[in-house]
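Enquirer: Sequence and predicted model, in that order:
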Amino acid sequence: MNKQKRLITLAAVACLSACNPANEGMQKKDIQLITVAPGHFHAALVQKTMYPQVDSVVHVYAPEGPELAAYLALIDQYNTRSDDPTSWEEKVYKGDDFLQKMLAEKEGNVVVLAGNNQHKIDYITQSVAAGLNVLADKPMIIDSDGFPELKQAFATASENGVQLYDIMTERYEINTMLQKAFSQLPDFFGGLVPGSADNPAITKESVHHFFKEVSGKPLSRPAWFYDTKQQGEGIVDVTTHLVDLVQWESFPDQVIDYERDIQLVGAKRWSTSVTPAQFERSTGLKEFPEFLSGSVDGAGNLAVFANGEINYTLKDIHAKVSVIWNFQAPEGAGDLHYSIMRGRYANLIVQQGADEQYKPVLYVESTGERDAQAFEAALAKAIEQLSGSYQGLKSEPVADGRYRISVDPSLVTTHEEHFAQVTEKYLDFLKSGTMPEWEVPNMLAKYYLTTKALAEAETVTAP
């Protein structure tokens, strides 16, 4: 073969290789992830699945230590699983100057944050100032001092044309979605009642556990997870989900003005006692670190202010959210959720107890405003209205005036799967270049309430 023919052949091979769909994954995608200081397993859950528009190469910047090792171990687990393995390639920089290095190199365009919450707002602020999009695990801030910084971060993100968003997984739990859908049918639900502080229109309660399994393996918590100055108290952590759901379900697609629409009625906090043996089981450490010494009680146990309750009004509707942290769930159980939305004609209740085999279930029950026949007819009509959106939707009577709601099992997803659903929604925002107009003001409203509630609760209960 002469030189000219050889060059033509090589060019043809190169073209075929580049144009072959099988090699598409080798091409750089529109979205390149940067993971910063992944101290919480939620950082890895964002990568439990692959996304067509996201590059398989992820640049990681973090201090060296067990938290980074745990994150990389989960990514490796996802890459090597037998069922639908992922193909992430982690390029890791280890060093105490990880943030400065990331900002200098800017090896991607979306920063993923899930770790020590004490520094998160600083990471957010510097990332959006550098023109980087940010997908952040909750909470973005853990006290009222961080609120002005968060407001400025959203303003900077808007100026720089980037998207700042937090990971609200609970919007994708099917029973919560159904609770919202039924509440938006006036002929069936009748609209929210105003409620009162003693009997709110909306109540959401969440029970979590320090010791748990993630992706089938026991979770090792970093010691700082038990330090509320670093992790944040329960009243500003998990309650972000609950406050978000109250807004999202009750006033969908509506802007919440935190200065006008929210009134704090009351807030309280209390501690969970963690023994040295439990702490060791959770963290692998035989002693409490020095930074936790101020939280050790007279019995030698750790007092963690992980529990909290917020009572407030939203657009004159009374709501209450509360979070409880126990050390470990009962056998066969996991994190628990209870929610009720009280309407004129119906109450919409999500329960997740022993009767539900610790899986969330939606019930609808009559308030007695209608007779049994009229309520059943209204429910049947509501089922018909929503069936086009929810495959296999049906009701089953379980008691007088009370019905269990179910859907096709294909619509039921796990908490870990919800991270992919949030990420896909965020990727849609990046593609369109904008978020719905209510998302940013409602994030601000959420964090205004949680941090204001903490400040109020601290005046009632001293550490």
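Expert: Perfect, thanks for sending it.

Enquirer: going forward, measure contacts between C-alpha atoms and count neighbours the same way
Expert: Will do.

Enquirer: Secondary structure element holding K431?
Expert: For K431, the element it lies in under DSSP states H and E is helix 415-432.

Enquirer: Find the nearest non-adjacent residue to A44, please.
Expert: Counting by C-alpha to C-alpha, 6 or more residues apart in numbering, A44 lies nearest to Y71, which is 5.8 Å off, once chain neighbours are set aside.

Enquirer: this is the other structure I want to compare:
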Amino acid sequence: MKKYLIFTVASLLLMLSCSTKKEKPGGLAGTPGEIKLITLDPGHFHAALVQKNSYEQVADEVYVYAPEGDDVQEHLNKINGYNMRADSPTKWREVVYSGPDFLEKMLSEKKGNVMVTAGNNGKKTEYIKQTLMAGIHVLADKPMAINSDNFGLLKECFDIARQKGILLYDIMTERHEITTILQRELSCIPAVYGEQLQGTPEEPAIVKESVHHFFKVVSGNPLKRPAWFFDVTQQGEGIVDVTTHLVDLVQWEAFPGQIIDYKKDIELIDANRWTTSISPEEFKQVTGTEAYPDFLKKDVENDTLKVYCNGDIIYKIKGVTAKVSVIWNYTFPKGGGDTHFSVMKGSKADLVIRQGKEQNYKPELFVEAVKGVDLAAYEKDLTASMEKVSAEYPGVALNKIRNGVWQVEIPAKYSVGHEAHFGQVTEHFLEYLKDGKLPDWEVPNMLAKYYTTTSALDMAKAKTK
């Protein structure tokens, strides 16, 4: 009897050991078709861009849950366009449930294991929480929180994800833009950048500015935006929307792989918000809606819609003063589009991304030696350092513009465009699902990011009351 018991216990321990080795949080192994996507209430074109490409790990059948209306139809039209294109068509099969109980239906059926959400940001944080509680992974478009209440709920969401062993991740496409990647690479080379300057509120050491447009072209067609996109209680103000990307890039570039603790590493200094005016004609052109809906009338002055879509934040992160700002115009100049400006200031050089008219609205990266640097010695160090960068990114080279200023020449193959970055983010997320975890710094840094934006909104609002 004693021998039998020993054998049984040993067998159980062996089985548990084998089980522990095979099973990962979420129970995913990276096999073909293993990921079954759910798209929840897609009201933003970013939801469709996740499916612009196919992925071996993702099944072709995708379950869509949404209220009836234009939003879901616009989403399905974009997916159909990807399926019908001549070059590398996809094979998505959208299984759609539309009705007022779409959320409850999704949660009860649980037909997928990864939920994608990009749409009404006022509802998004609650969508995320409910989905995580059902044991489903979440890949969310930014922003995941548009006010302080949302931020409190988002902290709960990460706790739920940790307890259930599932992943919550936001779509940070700008990390995949090549000029940003190389700006980060060069800032990590002391011979090129020196030490990170601390900066001041008057002269921040890191500056990131983004200009966006309501009327634009996506996947070759004029973008139709839902009317609610212009309601900051649903979309979020500019200071908590696009600035999410900018705050993320400050963290990702200046402190690569480091954990940011928002309680001790972030200090807000100043924040501002202001409006962009939209005429009735412009509103109709971009939404297809004849008149302002009732929920927007609170923001209408003399027949002109005033949208709080602009903002800036000055803050310290681990002692470094940074400034991020976002501006929304109605549409872009001829030949232009959304633009990005960025400068990182080191003791030896400034690393500057420009994307204006002089650059034909294409982002370009410059290395600008600071005053007082021995230019002959610096150029030698810079050239040697760029050889190492070129080994990792073949074809990248230096073009000397004038004394102390160089443009980083980047082959066109690296400039894949904003839409392609959604596929790159998704591929990373699929790898994290296979690993069963995010990098250790991702969750605390997401919290730091949303603390920064939502607290800045509180500060800006207090100034404009």
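Expert: Yes, it's here. A quick note: this is a predicted structure, and the numbers were derived from the prediction, not measured.

Enquirer: Map the residue nearest to A44 of the first structure onto the second structure.
Expert: Mapped onto the second structure by TM-score structural alignment, Y71 of the first structure lines up with H75.

Enquirer: Am I right that its match is in contact with A47?
Expert: Yes. Counting by C-alpha atoms under 8 Å, H75 of the second structure touches A47, with 7.4 Å between them.

Enquirer: helix/strand/coil for the residue nearest to A44 of the first structure?
Expert: Using DSSP: H, G, I helix; E, B strand; the rest coil, the structure places Y71 of the first structure in helix.

Enquirer: check the fit of the helix holding K431 of the first structure onto the second structure and give the mean distance.
Expert: Helix 415-432 of the first structure, aligned to the second structure and superposed, deviates on average by 0.2 Å (mean C-alpha distance after the TM-score superposition for the first structure).

Enquirer: Mind listing what's buried along that helix?
Expert: Neighbour counts over helix 415-432 of the first structure (16 or more other C-alpha atoms under 10 Å) mark E417, H418, F419, A420, Q421, V422, T423, E424, Y426, L427, F429, L430 as buried.

Enquirer: Likewise for stretch 152-163 of the first structure?
Expert: For stretch 152-163 of the first structure, a neighbour-count test (16+ other C-alpha under 10 Å) marks A153, F154, A155, T156, A157, V162, Q163 as buried.

Enquirer: Output those as CSV; include the columns distance to E331 of the first structure.
Expert: Output for those, formatted as CSV (distance: C-alpha to C-alpha, whole Å):
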residue, distance to E331 of the first structure
A153, 43
F154, 43
A155, 46
T156, 47
A157, 45
V162, 44
Q163, 41
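
Enquirer: sorry, back to before: got the contact list for the residue nearest to A44 of the first structure?
Expert: Taking C-alpha atoms under 8 Å, 6 or more residues apart in numbering, we find Y71 of the first structure in contact with P38, G39, H40, F41, A43, A44.

Enquirer: mind checking how far the aligned residue in the second structure for the first one is from V343 of the second structure?
Expert: By that I understand P38 of the first structure. In the second structure, P38 of the first structure lines up with P42, judged by TM-score structural alignment. As judged by C-alpha to C-alpha, to the nearest Å, P42 of the second structure and V343 of the second structure stand 34 Å apart.

Enquirer: So which of these two has more stuff around it?
Expert: Set P42 of the second structure next to V343 and count neighbours by other C-alpha atoms under 10 Å: P42 wins out with 24 against 20.

Enquirer: residues contacting that one?
Expert: If you count contacts by C-alpha under 8 Å, 6+ apart, P42 of the second structure has them with A48, A66, D71, V72, H75, T117, A118, G119.

Enquirer: closest to D303 of the second structure among the residues you listed?
Expert: D71 (25.5 Å; C-alpha to C-alpha).

Enquirer: can you map out the strands along the stretch 1-150 of the first structure?
Expert: For the stretch 1-150 of the first structure, the strands defined by DSSP state E, counting those that start in this stretch cover 33-36, 57-62, 89-94, 110-113, 133-136.

Enquirer: Buried residues, stretch 273-288 of the second structure. List them.
Expert: Across stretch 273-288 of the second structure, burial judged by 16+ other C-alpha under 10 Å covers R273, W274, T275, S277, I278, E282, F283, K284, Q285, V286, T287.

Enquirer: Aligned to the first one, what sits in the first structure?
Expert: I take that to be R273 of the second structure. Residue pairing (TM-score structural alignment): R273 of the second structure is matched to R269 of the first structure.

Enquirer: Aligned to A104 of the first structure, what sits in the second structure?
Expert: Mapped onto the second structure by TM-score structural alignment, A104 of the first structure lines up with S108.

Enquirer: and Q247 of the first structure, how many neighbours?
Expert: Neighbour count for Q247 of the first structure, taken as other C-alpha under 10 Å: 20.

Enquirer: just the one 4 residues further on next, same as before
Expert: The number of residues packed near F251 of the first structure is 15, by other C-alpha under 10 Å.
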